[in-house]
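Colleague: Sharing a sequence plus its predicted fold:
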Amino acid sequence: MCPNDEEYVLVYDCGSTNIRAVAVDAAGNIKAFSSLPNSPRQQPDGKPGWLIWDMEDIWRKICLVSREVLRVVEPRKIKAATIITWGADGAPVKRDGKLTYPPISWQCPRTKEVADKITEHISAWEIFRITGYQIIPFNTLFKIIWLKKEAPEALREAYTWLMMPGLIAHRLTGAFHIDPTIASTMMAMDLGKRSWSRRMLEIADLDESFFPEWREPGEILGYVTEESGKECGLPSKTPVVVCGHDTQFAIFGSGAKPGEPVLSSGTWEILSIRADTFNPTRKGFEEGLIIEADVEKNLWNPQFLMIASAVIEWVLQNFFRDIDEKRKYEIVISEMEKVPLGSEGLIFIPSFVRESGPLRKYGVMGSILGLALHSSRSQIIRAVFEGLTFQMREALKNLVESLNIRVNCIRVVGGGSRNDLWNQMRADAVKLPVIVPAQREAATLGAALISFVGAGYYESIDEARRSFFTEEKIFYPNYANSEILDKVFEKYLKTLENLKRLYEALE
């Protein structure tokens, strides 16, 4: 079918820091978008630091950004709507969709004790072998176990459990569902079989009947109800297509070939490939690899999950409060450009979530080393970007060794791909070309692509891919810079080894 730029998919791209509505045409071009900030809230009746998501506030923001986009794009031209969100978070609901307990945020510390005790029931290696997941406190299964103990009535009253895409999709359509991309973030799947793991569910004293019907990405889940349509501005009976976890849709929407690494850069960075086998190796386990279900059947996404832009935001909040919010990244990049490679001796270790990523094996916390009275915030922010780049370099090395693959480039997508200085730093650090698609919002693009297929606009994924816009920008390594960064990277690794010994002594 020839692309018709008069028809669109409306993607609700709901992240943990921003909620967006994006209208994408059949050639993969963004026609209109609107965004509002998102963040978890202190639970009113909870202990200090207990963070939850306010679903009514999220729905209100979805409706606001939706209506804003539909002022630009005629609602009748929306071919389908779909939802992608962050992973791990969900909630128990009644038959009418009302929550019996609010969604616990991945940033909430309450499940750490549950995570620490999980190996009394099953080894960490066995968890990885079955689910593809490492033990990370925010995993969904830990939240369910916590609820069993601390709020059992919430599960007793519940009809089922919905992850974040399911909660929003139910609000739009009234239908219950779960898809494999989001379920693979729960640490509850038998990932090789793309279904539930009986053994993992038994640990939480559950069985698969507690969860809703499996639906695959690209299927039509249902249709916008009259009530939700009045609230969000979509015509009733607009098809709602199943999507799911934003990470996998970013990989899918990047245009990567099989075995070609994709770095999805946002609050978290995920370095991943699309693999045709589920192969949880000891090497991958020891290095902190996780594996999730791909958008398409019979494919998997081995990946390293690393904290990224959340660290940059922490630095901006603490060192750059005086700058114009609208120009903050422009100003930061300008300050970075004044500092030579190596940040004049500063070393930044971005282990703000020590249980995840390629630095997990060192067991250290986030650190800034080499500070002196003359150290400037420009040096600090440069060191932060170098530290994050070195984290990615280590992840790439581990990915190659764990999967026994060869790579000749990296694709970078997501918000972190907008920073050309960072892209060049990445290319210089790994000595490989860095490819940035012209349409950098790959998760949104991937969701739109499969929704056009699901709604019948295209007959196949391959046909849709041929029609979507694919222009790219390539950053080639500067080998003079690479030589300097190699020396800084050696210091970075030595710093990690020394910090590891320090933390072992302290603990």
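Modeller: Sure, I can see it.
Colleague: C-alpha only now, for contacts and for neighbours.
Modeller: OK.
Colleague: quick one: the closest residue to Ala250 other than its chain neighbours from Val24, how far?
Modeller: Nearest residue to Ala250 in three dimensions, chain neighbours excluded: Ala443, at 3.5 Å (C-alpha to C-alpha, 6 or more residues apart in numbering). Distance check for Ala443 against Val24: by C-alpha to C-alpha, to the nearest Å, it reads 12 Å.
Colleague: ditto for Ile220
Modeller: Taken as C-alpha to C-alpha, the span from Ile220 to Val24 is 18 Å.
Colleague: If you count surrounding residues, which of the two has more?
Modeller: Neighbours per residue (other C-alpha atoms under 10 Å) separate Ile220 from Val24, with Val24 holding more: 26 against 20.
Colleague: For that one, which residues are in contact?
Modeller: Neighbouring residues of Val24 by C-alpha atoms under 8 Å, 6 or more residues apart in numbering: Tyr8, Val9, Leu10, Val11, Ile30, Lys31, Ala32, Leu445, Ala448.
Colleague: dropping in the other structure now:
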Amino acid sequence: MGRQLLIGIDVGSSGVRVELYDEEGNLIAVGRSSIARQDVKEWIEALRKAMPHIVKECMDCEKHVSIDSTSGTFIAIDKHGEALYGPVMYYEKKIEVFEGVKNLPEIRELAKRGITTDAASPYIKILYMKRTLKELYNNVYKFVPAATWLLYKLCYPKGEEWSDVKTDYTNALKFGLDITTTPPTWFKPLFDALEIDLDKLPGLAPSGEFICKAKSELAEELGLKNASVYQGMTDGNAAALAGGALDKGDVNIYTGSTTVPKVSVDKIVIHPALYYHIHPLNGYLAGSATGFTGAYLSWFAEKVLGLTIEEALRYAEVVEAGTEYLFFPYGDRGPFYDSSLTPALVNIVMYEQPREVVIGRVLRSIVLGIALLENSYLRLFEKTFNMRIADVNLTGGGSRSRFWNRLRASIYEKRVVIHGDLVGVGTVIPVIYRSGLYTRITEIKQRFLRPVDLIEPDRELVNIYKQFKEDFENKWMKLRELYKG
């Protein structure tokens, strides 16, 4: 047997990142390439550019590859895997279609099973296609998630018919998966009610299940010919695993353009602010995805103040703790799913201070509001699952600021564990587990998860922000009532 090479590929909306690990959990190489526009050819080209040279050069390596991508993004393909339509991105909405079906009993029943429907749900957009692009819809062989399409592009040579196409449970979730059954199945009553052909959806499989030995021309170009290809997952789940949410009670918050809090649990407790994934290893991942958080901070800093995000955080850091205004982020996704709930800054008081201090106070208020939103989910997790969270694992670009993480630890009143922004390791963890390379979760954590920082709460800041926490949740609910009025 040659050297083992574990390849985790993360295909996001702005770029592709490829991470290479050996069987001991050592990071061997990382490759990156940006995506200029959402086009399947652009994705493939970015994948070519991002693939580290060692993948081709290691001729005797036994290669194992899996892919994660954005949750809810899909492509309509023909029988040879060629894209007929799409990609249809996760953020695209069909509001009129949603408004027409949102009160169907089948949609309410699916919500009871942990899956919330909104205007961006894939089956809403598939229904739109059936109604307005009938000929195209009729010619579709399968609607497949982005990660699934890319994985099968490694399997089949050009022109060969794709057979037995499956997607993993995490990618299937937003397409109408019933995770309350064993094994999970498509929620047939929903598709019957919407008159969507269920045979146009792929089969189902767990993350990390073997798919094929790569034999396509693309695989050969990438240095992946004869590599073992495995079912992938959504980027949010990959980030959660890469950020330590492997065992019951583990919590991860991905903080980037949006905020994605997740907790590993062994049961489903229905709550309107939560949805569930099948955990790629055991049990479930309960969590949510908020509206824009980090993206709003970046937008405000750059477009309103002409600052980079790094400059904005430096302005915020020097402001006296406790003098912030109260900032409320978007509520169009979790926890409220209310499109009328746009960001707001309240409790604004004029201070006779230099301009840079006032600017810093506004920016620090936004930073604080995002941390308070994160904390509201931690409180929800503890209450819903009758648990006590000791550590909070953080991943994503928003976890790079030590100032912000110190603020977080003090608001959470919990230790914060920083895992950086590499999510590809999360993609390969189910491969490691299901292949039997390592079967104990504790050993996988020790070898493959290597935190870059640990931050304890600051007792002085804990006391300062206690009242902010109560005000945030109470006033956000009142703000929602105001918007509705």
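Modeller: Nice, thanks for sending it over. Keep in mind it's a predicted model, so treat the numbers as computed, not measured.
Colleague: State the helix or strand in which the residue most central in space within the second structure lies.
Modeller: Centroid-nearest residue in the second structure, with C-alpha atoms, centre = their mean: Gly236, separated by 2.1 Å. Using DSSP states H and E, Gly236 of the second structure maps to helix 235-242.
Colleague: tell me what that helix is packed against?
Modeller: Identification of packing neighbours for helix 235-242 of the second structure by 3 or more C-alpha pairs under 8 Å, 6 or more residues apart in numbering; DSSP states H and E yields strand 62-69, strand 251-255, strand 391-395, helix 424-435.
Colleague: Just to confirm, what residue range of the first structure does that helix align onto?
Modeller: Under TM-score structural alignment, helix 235-242 of the second structure corresponds to residues 246-253 of the first structure.
Colleague: same question, stretch 9-19 of the second structure
Modeller: Aligned by TM-score structural alignment, stretch 9-19 of the second structure corresponds to residues 12-22 of the first structure.
Colleague: same question, stretch 402-414 of the second structure
Modeller: Mapping stretch 402-414 of the second structure onto the first structure (TM-score structural alignment) gives residues 420-432.
Colleague: who touches that stretch?
Modeller: With contacts defined as C-alpha under 8 Å, 6+ apart, stretch 420-432 of the first structure is touched by 333, 385-386, 389-390, 393, 408-410, 417, 433-434, 475-479, 481-482, 485-486.
Colleague: any idea how far Gly414 of the first structure is from Ala183 of the first structure?
Modeller: 22 Å.
Colleague: before we move on, what about Val241 of the first structure?
Modeller: Note on Val241 of the first structure: its distance to Gly414 of the first structure, by C-alpha to C-alpha, is 22 Å.
Colleague: more crowded one of the two?
Modeller: Set Val241 of the first structure next to Gly414 and count neighbours by other C-alpha under 10 Å: Val241 wins out with 30 against 23.
Colleague: In this structure that one contacts Arg215, no?
Modeller: No. The criterion here is C-alpha atoms under 8 Å, and Val241 of the first structure misses it with Arg215 at 9.9 Å.
Colleague: Give me the common contacts of these two.
Modeller: The contact lists of Val241 of the first structure and Arg215 share Leu221, where a contact means C-alpha under 8 Å, 6+ apart.
Colleague: Tell me how far whichever strand or helix holds Val18 of the second structure lies from the chain's centre.
Modeller: According to DSSP H and E, Val18 of the second structure maps onto strand 15-21. When distances are taken as C-alpha atoms, centre = their mean, to the nearest Å, strand 15-21 of the second structure is centred 16 Å away from the chain's centroid.
Colleague: Helix 424-435 and that strand, what's the angle between them?
Modeller: On the basis of axes from the mean of the first three to the mean of the last three C-alpha atoms, to 10 degrees, strand 15-21 of the second structure is oriented at 50 degrees to helix 424-435.
Colleague: ok, residues contacting the next helix or strand along the chain from strand 15-21 of the second structure?
Modeller: Later in the chain than strand 15-21 of the second structure, the nearest helix or strand by DSSP H and E is strand 27-34. Contact with strand 27-34 of the second structure is made by 14-22, 46-47, 49-52, 54, as judged by C-alpha under 8 Å, 6+ apart.
Colleague: ok, which pair from these is furthest apart?
Modeller: Pairwise distances across the contacts of strand 27-34 of the second structure (C-alpha to C-alpha) peak at 26.8 Å, for the pair Ser14 and Asp22.
Colleague: what about the strand holding Val18 of the second structure, how far off from the first structure?
Modeller: For strand 15-21 of the second structure, the mean distance to aligned residues of the first structure following superposition is 1.5 Å (mean C-alpha distance after the TM-score superposition for the first structure).
Colleague: Export the helices and strands packed on helix 235-242 of the second structure to JSON lines and append columns for mean neighbour count and distance to Tyr85 of the second structure.
Modeller: Below are these laid out as JSON lines (neighbours: other C-alpha atoms under 10 Å; distance: least, C-alpha to C-alpha, whole Å):
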{"stretch": "strand 62-69", "mean neighbour count": "26", "distance to Tyr85 of the second structure": "18"}
{"stretch": "strand 251-255", "mean neighbour count": "27", "distance to Tyr85 of the second structure": "30"}
{"stretch": "strand 391-395", "mean neighbour count": "25", "distance to Tyr85 of the second structure": "33"}
{"stretch": "helix 424-435", "mean neighbour count": "25", "distance to Tyr85 of the second structure": "27"}
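Colleague: Of these, which is nearest Leu307 of the second structure?
Modeller: strand 251-255 (20.0 Å).
Colleague: what range in the first structure matches the closest one?
Modeller: Going by TM-score structural alignment: strand 251-255 of the second structure matches residues 261-265.
Colleague: Remind me what the biggest helix by length in the second structure packs against, helices and strands.
Modeller: If you go by DSSP state H, the second structure has its longest helix at helix 355-385. Packing partners of helix 355-385 of the second structure (3+ C-alpha pairs under 8 Å, 6+ apart): strand 259-265, helix 294-299, helix 309-317, strand 326-328, helix 402-412, helix 459-484.
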